[in-house]
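In: have a look; sequence and predicted model below, questions after that.
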Amino acid sequence: MPPTPILWIGARVWRAGALAGLAGLLLIGGCAVGPDYARPDAPDDQAYKVDGVTAGSISDDDDTPLDAQMFERAGAVRADWYRVFESERLDALIKRALTDSPTLAAGRARLKSAQEAVTAGKAALLPQVDASAGVSRQRASGIELGIDDPSFINTFNLYQGRVSASYDLDIFGKTRRQIEQTQARLDFARFEVLNTYVTLINNIVATAIAEAGLNAAIDTTQQIIDSQQRTLDIVAKQVEYGVAIDADASQIRTRLARTRASLEPLRKQRTIAVNRLAVLTGAPPGQFEDPQFHIDELTLPATLPVSVPSALVRQRPDILAAEAMVHAASAQIGIADASLLPNFSIGASYSREGLSLGDLSDPITALWQIGASASAPLFAGGRLRARKRAARDEYVATLADYRATALTAFGEVSNSLRSLESDARALHAQQTAAAQAQRNLDTVRARVRNGSASYISLYTAEEQYQDTLLDVTDARVTRYRDSAELFRALGGGWWNANDPLAMTDAAQAALSD
């Protein structure tokens, strides 16, 4: 039987009013409570001082000329900055590490997990639709209907089908702030992995430079041992012929033994450096071939870029990660604010029931409902307002953490710049000392040939010269290492790479297995 006109008109009016109310709620839902995030202001570009050239640029008339390193203010930091050392073996090692490093692979996988969390969170803004179906065997008695008749018992099959939909109107933006927070945490995860990426490359370069320096030190020490052994053989002959005394030979033997003893710690450090390279590249030390880096095979970069502070805070992964946490804390304030306000939602369902499967096609078995609901906190013992205050305090804390991270970054860049200037002066001083030792050695050799000096004097002069060569090697290694450290302090140039966190096919296959 069709509905009466009055019921029909009433239903139309009710639906029109509901639609108008829903449209009004959606318009109100265009704004979210809580602060809209704003990035911290960029610092003044005088946060650290940048000179144009390293100290130690030596004039042409200097007998120990030293190549200067130029600082290019606001220069671009290339993504493959490690290529400035012009070592194919180093380039191949870093390429291998970016492919096989388990630390980087773990970070990439966690980043994908964070991306899926954002996707899942955004689904809360869409209507949720569910469907269910079922069949059951039931036994019912009249008692349920108030019929006190033991014979009123029936056993039957019940078929059911149901579709339901619900939608949270998110009037005050709680869900949107939660999505914003999840996105900020995704940014944090991304910049943390990028920091791992930058640090991994720097660690490989620094370790390769360390091994190169150790190989040079081992070679120089071996030359000292050979020189001392030759001198000992000569002095031993002189003792045998009565030209020298045994005390002279004993002195040389003692120094030779000490020099040989210093060789083993250097070999140990080299082994540790090689094993570290193996681990960094994702290889077991027992299956890793020593690349045999040597300091003379590396090229010192003549020009070094220096990002201005306002650019540095938009480049360094650790600063950007700290900023992402500030963003997440800002969104948490909005979540806490929205928790104090009412929540509105609408829902509807449509179902059919029948005693046989065919009954589900009969419209008379249809059941439906539609409605709206609202809920609001009335009393929570101050819990919600305490959470709001805690969210604001956490925002202040994360903002302070961000500023501390930025200041630390400025300090590292400034330290790198000053270190490079100091390194140049130190290397020049060591080269000057080595040149003086070389001249003294040449003089003593001439005197020995003329018979005016003993082999003990020659031994002492050779030892002094070889020691200065070790000091020069250490100074060169320090200069190379600090050059690499500057690139890391500037952020590593990851923003100039196509996709620094792209997974390799092997990593993708491992995740899918």
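Out: Cool, the structure landed.
In: hey, let's count contacts and neighbours off CA atoms from now on
Out: Will do.
In: can you pull out the helices in the stretch 401-513 of the chain?
Out: 455-489, 505-512 (DSSP state H, counting those that start in this stretch).
In: so can I have TSV of those showing mean neighbour count and distance to residue 299?
Out: Output for the helices of the stretch 401-513 of the chain, formatted as TSV (neighbours: other C-alpha atoms under 10 Å; distance: least, C-alpha to C-alpha, whole Å):
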stretch	mean neighbour count	distance to residue 299
helix 455-489	21	9
helix 505-512	11	33
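In: out of those, the one nearest residue 229 is which?
Out: helix 455-489 (9.9 Å; C-alpha to C-alpha).
In: list the helices and strands the closest one packs on?
Out: helix 174-240, helix 383-450 (3 or more C-alpha pairs under 8 Å, 6 or more residues apart in numbering; DSSP states H and E).
In: winner for burial among these?
Out: Highest mean neighbour count of those: helix 174-240, a mean of 21 (counted as mean count of other C-alpha atoms under 10 Å).
In: still on that earlier bit, what would the helices and strands packed on helix 455-489 look like in CSV with distance to residue 496?
Out: Shown next, in CSV, are those (distance: least, C-alpha to C-alpha, whole Å):
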stretch, distance to residue 496
helix 174-240, 12
helix 383-450, 19
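In: OK, contacts around the spatially most central residue of the chain?
Out: Residue closest to the mean C-alpha point of the chain, counted by C-alpha atoms, centre = their mean, is residue 195 at 2.2 Å. The contact partners of residue 195, by C-alpha atoms under 8 Å, 6 or more residues apart in numbering, come to 316-318.
In: and residue 290, which of the helices and strands packed on helix 455-489 is closest to it?
Out: Taking C-alpha to C-alpha, helix 174-240 is the member of these nearest to residue 290, at 9.7 Å.
In: what about the residue lying closest to residue 278 once chain neighbours are set aside, how many residues nearby?
Out: The shortest distance from residue 278 to any non-neighbouring residue, by C-alpha to C-alpha, 6 or more residues apart in numbering, is to residue 285 (5.3 Å). Residues lying near residue 285 (other C-alpha atoms under 10 Å) number 16.
In: ok, residue 285 to residue 377 distance?
Out: 61 Å (C-alpha to C-alpha, to the nearest Å).
In: and if you look at residue 462?
Out: 87 Å.
In: tell me the buried residues in stretch 293-310?
Out: Within stretch 293-310, the residues scored as buried using 16 or more other C-alpha atoms under 10 Å are 293-295, 298, 300-301, 304-309.
In: chain center to that stretch, what's the gap?
Out: 22 Å (C-alpha atoms, centre = their mean, to the nearest Å).
In: my guess is residue 193 contacts residue 104. True?
Out: Yes. Counting by C-alpha atoms under 8 Å, residue 104 is a contact partner of residue 193 at 7.1 Å.
In: report the contact partners of residue 117.
Out: For residue 117, the contact set (C-alpha under 8 Å, 6+ apart) comprises residue 182.
In: okay, now the one to match up with it:
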Amino acid sequence: MVQAAVLTLGNAIERAEANQAIVQQAKHIVSERIDLHRATHADLMPSLSLIAGSIWSQTRNGQPLFVAANAPREIIGQVQLNIPLYSPQVNALQALAHHQMDVARYQEHESRLLVAAQVTAAYYRLALWDNERAVWNSALGAAQSLFKATQQGYQIGSRSRLDLIQTQLMLTHIRGGLRQAMVEAATARRVLALQTDYPLDELPKLATITLPKAALPEEKVLDRQATHAQPLLQAAGAEVQAARSLLQYHQAARLPVVGAVGAYGMDTGMLPQSHDLGWQAGLTLHMPIFGFGRNRDRIAAAQEHLTAIEAGKQALLLHIQNRIATDYGATQAALNALHNNQVVEQQAHVVYQMTRKEYLAGALSALALQQAEKDWVQARLKLAGAAIGVRLAKAQLTLDTGVLPQPSEGQS
């Protein structure tokens, strides 16, 4: 297998869906429901069977003690064809199996969304710690250069021992931040490797994360999209249809069942002879009359079940709309935080550059430089987090509507 040069979010989701057991389980459930649907469809088709038997009757003094045949010994051997002509319960079962198949398909899509949400969180967590590690690496290079300059100044007497200690403390602080970022990045890398079924040493580096250029759509547009694409709602709709089919099944128990029977063979009270073979044909009618309220209670229970499923669908719709509203606000807040952190980072960078120049010129102490450097590093870390936060918030908002990220998601 050729290893990808970089790993995009879309590629990571595709690989996770192909390997995670929760998706495979959902696929097998879909196959199970398809087989059951085919089986219920076959119940509406004619069936062919073989009937064979030998029945004895016992008599005493010419009086029957037990009569089970048309003669002392009855021989039966037939090939029988049964044709359902009118079977409303079987029709209702076929509709129920069809809707249960739809439920399974939507639940499979739901499992894909669940996997996508987990991979998205793991992907952006790794991207965040990679960015923070890069910030600490950059700060470490600048701090090492500054510490060397301070050492040289201390040796010739232009810098005080306090300056030397302050720059060394700055260097120690940055090294500590880098080590922590490396530990967090390694943990996030292991999690993403597990999610995508990559060996840890073969996990490609992440694609460059850029800010989404598309404007945030209106909230009502997302609500409409969720109504049509969210598999949770689609599964709930299919469950409503399944509950209606179940109600029809119990209602159909009050209706007659009509079938046709055709048979070829023998049914004789004598020893079978070749001329005993013949055709038989007939119609059967089964009409329920009284069942002590059994059907009435089952119909009432099915109606209550249908009402509960319909109410559950409405509650689910409200939950999804609330989730979209919450994540929509979180996305707007993330965009605002990104803008604010961009301004703060630019200003902190300017202050750091000016303070560094003044320090190297001997006009400022290392304490002032340490504070400026600390402010700039924190501003860069917040900016890195804000940039990833926007991507994560928008991805979560997309997942809320039931849409999977595209394969190019996350690429520069």
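Out: The structure has been received and is ready for your questions. Not measured: the values here are computed from a predicted model.
In: a helix runs through residue 289 of structure 1, doesn't it?
Out: No. Residue 289 of structure 1 is assigned coil when assessed by DSSP: H, G, I helix; E, B strand; the rest coil, not a helix.
In: for the aligned residue in structure 1 for residue 365 of structure 2, which non-adjacent residue is closest in space?
Out: By TM-score structural alignment, residue 365 of structure 2 lines up with residue 454 in structure 1. Spatially, and ignoring its direct neighbours in sequence, residue 454 of structure 1 is nearest to residue 448 (6.0 Å; C-alpha to C-alpha, 6+ apart).
In: gap between the one you found and residue 267 of structure 1?
Out: Distance from residue 448 of structure 1 to residue 267 of structure 1, by C-alpha to C-alpha: 35 Å.
In: before we move on, what about residue 331 of structure 1?
Out: 54 Å.
In: for residue 362 of structure 1, same thing?
Out: Distance from residue 362 of structure 1 to residue 267 of structure 1, by C-alpha to C-alpha: 89 Å.
In: who has more neighbours out of those two?
Out: Between residue 362 of structure 1 and residue 267, counted using other C-alpha under 10 Å, the more crowded position is residue 267 (16 against 11).
In: quick check: chain neighbours aside, which residue is closest to that one?
Out: Closest to residue 267 of structure 1 by C-alpha to C-alpha, 6+ apart is residue 218, at 7.3 Å.
In: can you tell me what the one you found aligns to in structure 2?
Out: Match for residue 218 of structure 1 (TM-score structural alignment): residue 133.
In: and if you look at residue 466 of structure 1?
Out: So residue 466 of structure 1 corresponds to residue 377, using TM-score structural alignment.
In: does its match touch residue 139 like I think?
Out: Yes. In this structure, residue 377 of structure 2 is within contact of residue 139 by C-alpha under 8 Å, at 7.0 Å.
In: in helices only, show me the buried residues of stretch 293-310 of structure 1.
Out: Per DSSP state H, helices hold the following members of those: residue 309.
In: what is the nearest of the buried residues of stretch 293-310 of structure 1 to residue 423 of structure 1?
Out: Distances from residue 423 of structure 1 to the buried residues of stretch 293-310 of structure 1, taken by C-alpha to C-alpha, are shortest for residue 300, at 12.4 Å.
In: and the closest one, what pairs with it in structure 2?
Out: Checking TM-score structural alignment: residue 300 of structure 1 goes with residue 212.
In: same question, residue 396 of structure 1
Out: Residue 396 of structure 1 maps onto residue 307 in structure 2, by TM-score structural alignment.
In: now the helices: where do they sit in the stretch 51-200 of structure 1?
Out: Counting by DSSP H, counting those that start in this stretch, the helices of the stretch 51-200 of structure 1 are 88-100, 102-122, 174-240.
In: okay if I get those helices as CSV plus distance to residue 6 of structure 1?
Out: Output for the helices of the stretch 51-200 of structure 1, formatted as CSV (distance: least, C-alpha to C-alpha, whole Å):
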stretch, distance to residue 6 of structure 1
helix 88-100, 74
helix 102-122, 43
helix 174-240, 41
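In: which of those helices sits closest to residue 12 of structure 1?
Out: Short answer: helix 174-240, nearest of those by C-alpha to C-alpha, at 32.2 Å.
In: mind reading off the mean deviation between the closest one and structure 2?
Out: Helix 174-240 of structure 1 differs from its equivalent in structure 2 by a mean of 2.6 Å after superposition (mean C-alpha distance after the TM-score superposition for structure 1).
In: and the angle for that helix with helix 102-122?
Out: Interaxial angle, helix 174-240 of structure 1 versus helix 102-122 (axes from the mean of the first three to the mean of the last three C-alpha atoms, to 10 degrees): 170 degrees.
In: I'd like the distance from helix 174-240 of structure 1 to the chain centre, please.
Out: Distance, centroid of helix 174-240 of structure 1 to centroid of chain: 19 Å (C-alpha atoms, centre = their mean).
In: which residue packs closest to the counterpart of residue 423 of structure 1 in structure 2, ignoring adjacent ones?
Out: Residue pairing (TM-score structural alignment): residue 423 of structure 1 is matched to residue 334 of structure 2. The shortest distance from residue 334 of structure 2 to any non-neighbouring residue, by C-alpha to C-alpha, 6+ apart, is to residue 390 (5.2 Å).
In: for residue 382 of structure 1, see how far away the counterpart of the one you found in structure 1 is.
Out: In structure 1, residue 390 of structure 2 lines up with residue 479, judged by TM-score structural alignment. Counting by C-alpha to C-alpha, the gap from residue 479 of structure 1 to residue 382 of structure 1 is 60 Å.
In: ok, residue 345 of structure 1 next?
Out: 25 Å.
In: more neighbours, these two?
Out: Taking other C-alpha under 10 Å, residue 345 of structure 1 and residue 382 do not tie; residue 345 has more neighbours (16 against 8).
In: for residue 481 of structure 1, what are its contacts?
Out: So, once contact is read as C-alpha under 8 Å, 6+ apart, residue 481 of structure 1 ends up touching 205-206, 209-210.
In: list which of those are still in contact in structure 2.
Out: Using both residues aligned by TM-score structural alignment, their matches' C-alpha atoms under 8 Å, structure 2 keeps these contacts from the contacts of residue 481 of structure 1: 205-206, 209.
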